[in-house]
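Colleague: Fold the stuff below for me.
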Amino acid sequence: MKSFEHVYRLHRLLKSRRYPVPFERVQAELECSRATTKRVLAYLRDVLGAPIETSREPRGYRYTDEAYELPGFWFSAEELQALLSLQQLLASFQPGLLDDALAPLRTRIGSILQSQGLKDSNAARIRLLRAAARPAGRHFAAIAAAVLQRQRLMIDYASRGSGQTSTREISPQRLTHYRDNWYLDAWCHKSNGLRTFALDCVIRADVLDTRAQDVADDRLNVELGGSYGIFSGAPTATAVLRFTAERARWVSVEQWHEHQQGIWLADGSYELSVPYHHDEELILDILRYGPDVEVIAPASLRISVARRLEKAAARYRGTSPE
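Modeller: As a prediction, this is how the structure comes out:
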């Protein structure tokens, strides 16, 4: 709701400033016309009772009561999602795991929500559903401690792809919660490179006395965050996907990757370009859209998706693909 956003932005601006805010700065923050800016100021002052004072020197607007808060429920969608996600994430941890350390945080989040009139009984009316979530594994606490204390780990890792278990010495870099599952980015001393491990596949984790080898954030972001998906690596290709006009209304507002590019075509379809390295996760997401998407490039990705679709169709026909 646009008017809500205007009031919320203005309130946040005035709360964050100790000195009067010029009208031009208010207008720029609200991203609207002079007339609309004046209406929002009047609404906040006259309807919501905000203690707005207009000063002449320096010229501008400010709150005379720094303790003023908007009445009712005034979280933005992003803040509400962050609070509820954190609350549900804490509740998902195993009983006894970091209970004493996390209890004050749970209490604080509950207090923040209650201050906005969102009681525990009502919080359940806003649901954040977890799809295909796997448990964090029984070694989460040890791994998290090693990440924060910068210690190396010796792990036994059961790879789902190969079905094999390997022992590795790793220097943990960061934990990632992605699509409701936990992953560890680490420098693998066995492979002599950066790798991403699913925490639920770690069957043993021993914290070593050896100091972890640090990898610069820039390198982590390039090698592990530059391409599509969690097992990304530095991008080596760009997928060009063309969605039908019907599906384009959804896909055009989706964020697949921070460096994606999208264009509307004359027939109403939508073409999305996404950098990637490993194609496995990308292929699975493409297949979700069935006949509503076509891989335009590269040819190798187009062939891989076509083969998957042919095998799926053959299974339903009860025949073997050629």
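Colleague: Only C-alpha atoms from now on, for both contacts and neighbour counts.
Modeller: Noted.
Colleague: can you map out the strands along the protein?
Modeller: For the chain, the strands defined by DSSP state E cover 52-56, 59-63, 151-158, 165-178, 181-188, 193-198, 202-211, 237-243, 261-264, 270-276, 293-297.
Colleague: what's the closest of these to residue 130?
Modeller: Set against residue 130 and scored by C-alpha to C-alpha, the strands of the chain come closest in strand 181-188, at 9.3 Å.
Colleague: Next, the angle strand 165-178 makes with the closest one.
Modeller: Per axes from the mean of the first three to the mean of the last three C-alpha atoms, to 10 degrees, the angle that strand 181-188 makes with strand 165-178 is 130 degrees.
Colleague: Return the list of helices and strands in contact with strand 181-188.
Modeller: strand 165-178, strand 193-198 (3 or more C-alpha pairs under 8 Å, 6 or more residues apart in numbering; DSSP states H and E).
Colleague: List of residues touching the last one?
Modeller: Around strand 193-198, the neighbours that count as contacts under C-alpha atoms under 8 Å, 6 or more residues apart in numbering are 181-188, 223-224, 230-231.
Colleague: For the comparison step, fold the sequence that follows:
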Amino acid sequence: MVDKRKFSTINKSKKDKPAGLSEKYFNLMKILSMLEKDQYPSRNDIANECEVSLRTAQRYMQILTSILPIQYNREKRGYEFENKLTKKTLFLENKEIAVLAAVFSTLKKREPLLYELFANLIKKLNLQTKDETTLEKTCICLTPDEVSINYESKVFKLVMEAITNQKTLRIIYKSIETGNITEREIDPYELYFLDGEWFVYSYCHLRNGYRWFALDGIRELEMTEKKFIKPKDFSMDKKLEKSFYIFQADPVTIKVRFLPEIAHKIRRKKKLHKIEHREELPDGSILVTFEVAGLKEIKRWLYTFIPHFEVIEPDELREMIRRELEKELTKF
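Modeller: Below you'll find the model as predicted:
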């Protein structure tokens, strides 16, 4: 019986080889392709595919077996990878492993739920390096935020499952700001991590609009059998384009002068917000103009620079900060 695979390849011209590749390299890639497709190539198969002698085919296999776990399968009468995951192995540089290790370490200390998922992903990818560098040996360290996450793991897992399967959730929710408790159904779109807390962006059927829900505000939840369809043109980046962090409101233009004492901190950051304009002033201060959604989030961020900033506009923000600071000063 004619082996069609051999017949289709035996007459290929060597001129079909991509320009710039040596004959040996090109043939080794051919053999790896056969192995990855589980074709169990024999020495004869390799000789026919590469249009070389049996002796040369044997040399090719000696090269490959010296760097990869390849074995001869007597039953199939051909070569195969010892481990089926080998063909999915990713060989990384030390700097790439270092970055993964930093993330791995940080998640382990601060977010055990994501750490578990990340660890499983790493196992499936079967990462390897050319030396002894591993995820336990890294030259990068990320300082973990010690903020305690006060929600049960089942909440996180169920929300993530609902997002993946596009299933509506029924929740009992306590508002972080007002303390009001409501029952509602939400279509969860995406999870977002901010200031040590997790939020889920959802379509709320109770309010007939999009809302953010803090996971630690969810008192009870269950997944319904209702399916929702996420709009094809939905983009979280586009939604948050003008938000300072995540919350949305009407756009407003804000001008802030950062005093010379902290101007160096501002210069170190290429951008403080996606939509901004900077101007260096003669006295060494920096005037930054922002276009953001609402005042709430940028006001909270500006407080981290007290007393080294001045709000130029709008007057509403100036007045808001003045009143709050005056109220706080009465406590001292």
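Colleague: I'd like the helices and strands packed on strand 181-188 of structure 1 as CSV, with mean neighbour count and distance to residue 292 of structure 1 appended.
Modeller: As requested, these are arranged in CSV below (neighbours: other C-alpha atoms under 10 Å; distance: least, C-alpha to C-alpha, whole Å):
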stretch, mean neighbour count, distance to residue 292 of structure 1
strand 165-178, 18, 25
strand 193-198, 18, 31
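Colleague: Any chance of CSV for these, columns distance to residue 210 of structure 1?
Modeller: Converted to CSV, these look like this (distance: least, C-alpha to C-alpha, whole Å):
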stretch, distance to residue 210 of structure 1
strand 165-178, 9
strand 193-198, 18
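Colleague: Which one of those lies nearest to residue 274 of structure 1?
Modeller: For residue 274 of structure 1, the closest of those is strand 165-178, at 18.2 Å, according to C-alpha to C-alpha.
Colleague: what range in structure 2 matches the closest one?
Modeller: Under TM-score structural alignment, the match for strand 165-178 of structure 1 in structure 2 covers residues 181-194.
Colleague: and the matching stretch, how far from structure 1 on average?
Modeller: Its aligned residues in structure 1 lie a mean 1.2 Å from stretch 181-194 of structure 2 after superposition (mean C-alpha distance after the TM-score superposition for structure 1).
Colleague: Now do that stretch: everything it contacts.
Modeller: 159-160, 162-163, 166-175, 198-206, 228, 230, 236, 245.
Colleague: Residue 73 of structure 1: neighbouring residues, count only.
Modeller: Residue 73 of structure 1 has 11 neighbours, counted by other C-alpha atoms under 10 Å.
Colleague: quick one: it from residue 113 of structure 1, how far?
Modeller: Distance check for residue 73 of structure 1 against residue 113 of structure 1: by C-alpha to C-alpha, to the nearest Å, it reads 9 Å.
Colleague: How about residue 158 of structure 1?
Modeller: Counting by C-alpha to C-alpha - residue 158 of structure 1 and residue 113 of structure 1 are separated by 40 Å.
Colleague: Check residue 191 of structure 1 too.
Modeller: Distance, residue 191 of structure 1 to residue 113 of structure 1, using C-alpha to C-alpha: 46 Å.
Colleague: more neighbours, those two?
Modeller: Higher neighbour count among residue 191 of structure 1 and residue 113: residue 113, with 18 against 11, using other C-alpha under 10 Å.
Colleague: Let me know how buried the closest residue in space to the more buried one that isn't next to it in sequence is, in neighbour terms.
Modeller: In space, and not counting its chain neighbours, residue 113 of structure 1 is closest to residue 119: 6.9 Å by C-alpha to C-alpha, 6 or more residues apart in numbering. Neighbour count of residue 119 of structure 1, defined by other C-alpha under 10 Å: 14.
Colleague: Residue 71 of structure 1 now?
Modeller: Counted with other C-alpha under 10 Å, residue 71 of structure 1 comes out at 11.
Colleague: tell me which element residue 80 of structure 2 falls in.
Modeller: Secondary structure from DSSP states H and E places residue 80 of structure 2 in strand 78-81.
Colleague: and that strand, which stretch of structure 1?
Modeller: Mapped onto structure 1 using TM-score structural alignment, strand 78-81 of structure 2 covers no residues at all.
Colleague: same for that strand, what does it pack against?
Modeller: Taking 3+ C-alpha pairs under 8 Å, 6+ apart as the contact cut, strand 78-81 of structure 2 packs with helix 23-36, strand 70-73.
Colleague: Compare the helices and strands packed on strand 181-188 of structure 1 and report which one is nearest to residue 255 of structure 1.
Modeller: strand 165-178 (14.2 Å).
Colleague: How about the residue opposite residue 188 of structure 1 in structure 2 once aligned, nearest residue that isn't a chain neighbour?
Modeller: Residue correspondence, TM-score structural alignment: residue 188 of structure 1 in this structure matches residue 204 in structure 2. In this structure, residue 204 of structure 2 finds its nearest non-sequential neighbour in residue 186, 4.6 Å apart by C-alpha to C-alpha, 6+ apart.
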